[in-house]
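Need a 3D model of the following:
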Amino acid sequence: MLLRRDSLRTLVERHRSSEPVLRESEGAMAEESSHSASWGLLGKHYEEVKEHWRRNLAFLDYYKKTLGRAEPLPRWTDADVEKFIASDPVYGPQLEALRESRKYAMVGALLGAAHLGGVSWKYSKSLHGFVLAMGFGALCGGIFGSEVAEHWKQLYKIDKEGANLKFLYWWEDKTLEKKSN
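Purely as a prediction, here's the structure:
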């Protein structure tokens, strides 16, 4: 049982607005800590639950620049991505490996859809079963292709989120330069 006053939606909204997540004013914190101390084991559980959600939703901090923007970033082209890959010696090769890994997922999705769709058509000859089997085959094949790329390209060693965010930060700086000129 949770003694949670704020809903999960409120917690996410606080993250997006870049307010400290579970920190109120100092008076409210002191009141809350004395409140949890007076509750004993239940108060300790309440504090642990708060800490748990603070840690689990920490990934939202990485997306402050991308979520909730007043105006979205303009679209980028493959040439823009290639410029970033050439300009950044650390995250450039990582982003290039991530872009190449999409090919593995696409091939896996095509093979999965063709195989499972073919088996379904061979044995059932029903159109809706064929379509559902193709969709499920594409999903499974895409996931399998992504896993193959993960190990073949050793993507588990790189910071995928960091590479994508570094590109977004670079792209934002480039677009702001263009607007200011």
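
going forward, measure contacts and count neighbours with C-alpha atoms only.
Will do.

Any buried residues in the host helix or strand of Glu172, and which?
Using DSSP states H and E, Glu172 maps to helix 160-180. For helix 160-180, the neighbour count (16 or more other C-alpha atoms under 10 Å) marks Lys160, Ala163, Asn164, Leu165, Lys166, Phe167, Leu168, Trp170, Trp171, Glu172 as buried.

which helix is the longest one in this protein?
Secondary structure of the chain per DSSP state H: the longest helix is helix 91-124.

what element comes up after that helix heading to the C-terminus?
Next along the chain after helix 91-124, taking DSSP H and E as the criterion, comes helix 127-152.

Direction-wise, compare that next one with helix 91-124 and give the angle.
Here the directions of helix 127-152 and helix 91-124 differ by 150 degrees (axes from the mean of the first three to the mean of the last three C-alpha atoms, to 10 degrees).

which strands and helices sit next to helix 127-152?
helix 91-124 (3 or more C-alpha pairs under 8 Å, 6 or more residues apart in numbering; DSSP states H and E).

List the buried residues in the helix it packs on.
Neighbour counts using 16+ other C-alpha under 10 Å place 91-98, 101, 104-118, 120-121 of helix 91-124 among the buried residues.

To compare against the first, here's the next sequence to fold:
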Amino acid sequence: MTVAIINSGGANLGSVQRAVDKIGYKAIITREIKDISDSTHVIIPGVGSAYNVMRSLKKTNLIQTIKSLSQPVLGICIGMQILFEFSDEGKVDCLGLIPGSVERFKSLDHLKVPQMGWNKVSFNNSLSEFNNYYYFANSYFNPINQFTIAQSQYGVSFTAAIKYKNFIGCQFHPEKSSLAGSKFLKNFLQS
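This next block holds a predicted model:
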């Protein structure tokens, strides 16, 4: 098994690689098309902005490579958001792999934006064993839709995890989510 972590300029590359290594798998951080195409699993991590990540993927000629992947692909945080068609963050067209768009949380008196910290995630019935608290760091979200497999609440209900064909996304950071995050990552890597 080869796990390719796409280097799209995010700050959490090393922590994602350590999280994968910790559960017994080997991961490489790469921008090489061959490494990504030949891998059994692909992770698109992200801490940053949708605009910057899309610009980085375009610059490194990885957009078409990602769109053509047939192996399991996991997008984390920004990596999940760019799977959609459009992001309000930077008003940027994204990969368009999952129908829908990404919106900004509205500031409320009792809630700070960005959402930073632990939040309860409720998965659909068939995945309820993953119900737990996970770590979030996000100002943007995808509304609940037909592809949502888990949701959370931060002023509004939003998509915490999504699945469409071979593409899975999680708004939370499994690499920062202790045992619950390790269990989630392990399940992805065993798919």
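
For the two chains, what TM-score is obtained?
Scored by TM-score structural alignment, normalised by the length of the first structure, the superposition of the two chains gives a TM-score of 0.20; 75 aligned residues with a C-alpha RMSD of 6.5 Å.

coming back round to it: which one among the buried residues of helix 160-180 of the first structure gets closest to Ala79 of the first structure?
Closest to Ala79 of the first structure out of those is Trp171 (12.0 Å), distances taken as C-alpha to C-alpha.

follow-up on the earlier one: the helix holding Glu172 of the first structure: how far from the chain's middle?
With C-alpha atoms, centre = their mean, to the nearest Å as the basis, helix 160-180 of the first structure stands 17 Å off its chain's centre.

That one versus helix 91-124: what angle between them?
Relative orientation of helix 160-180 of the first structure versus helix 91-124 (the same axes, to 10 degrees): 120 degrees.

Which strands or helices does helix 160-180 of the first structure pack on?
helix 78-87, helix 91-124.

at 7 Å what do you get?
Using 3 or more C-alpha pairs under 7 Å, 6 or more residues apart in numbering; DSSP states H and E, the elements in contact with helix 160-180 of the first structure are helix 91-124.

packing partners for the helix it packs on?
By 3+ C-alpha pairs under 7 Å, 6+ apart, helix 91-124 of the first structure packs against helix 78-87, helix 127-152, helix 160-180.

Let's have the buried residues of helix 160-180 of the first structure in CSV, adding distance to Glu82 of the first structure.
Formatted as CSV, these follow (distance: C-alpha to C-alpha, whole Å):
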residue, distance to Glu82 of the first structure
Lys160, 17
Ala163, 14
Asn164, 13
Leu165, 16
Lys166, 14
Phe167, 11
Leu168, 13
Trp170, 12
Trp171, 12
Glu172, 16
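
between these, which is nearest Ser34 of the first structure?
Leu165 (40.0 Å).

Please report how far the closest one lies from Val131 of the first structure.
Look at Leu165 of the first structure and Val131 of the first structure: by C-alpha to C-alpha, to the nearest Å, they are 36 Å apart.

Please apply the same query to Glu147 of the first structure.
24 Å.

can you map out the helices along the second structure?
Residue ranges of the helices in the second structure, as given by DSSP H, are 13-22, 33-38, 50-59, 63-67, 78-81, 178-189.

Can I get the ones you listed in CSV including distance to Phe158 of the second structure?
Converted to CSV, the helices of the second structure look like this (distance: least, C-alpha to C-alpha, whole Å):
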stretch, distance to Phe158 of the second structure
helix 13-22, 23
helix 33-38, 30
helix 50-59, 18
helix 63-67, 25
helix 78-81, 12
helix 178-189, 19
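
To Met116 of the second structure, which of those lies closest?
Taking the helices of the second structure one by one with C-alpha to C-alpha, helix 78-81 is closest: 14.4 Å.

Tell me which helix or strand Gly27 of the first structure sits in.
Judged by DSSP H and E, Gly27 of the first structure forms part of helix 26-39.

what's the angle from the helix or strand just after that helix to helix 26-39?
Following helix 26-39 of the first structure in sequence order, the next helix or strand is helix 41-56 (DSSP H and E). If you take the same axes, to 10 degrees, helix 41-56 of the first structure sits at 130 degrees to helix 26-39.

What residues sit buried inside helix 41-56 of the first structure?
Gly43, His45, Tyr46, Glu47, Lys50, Arg54.

leaving aside the residues next to it on the chain, what's closest to the fourth one?
Distance criterion C-alpha to C-alpha, 6 or more residues apart in numbering; nearest residue to Glu47 of the first structure, sequence neighbours excluded, is Ser36 at 7.4 Å.

residues near that neighbour, how many?
By other C-alpha atoms under 10 Å, 17 other residues sit near Ser36 of the first structure.
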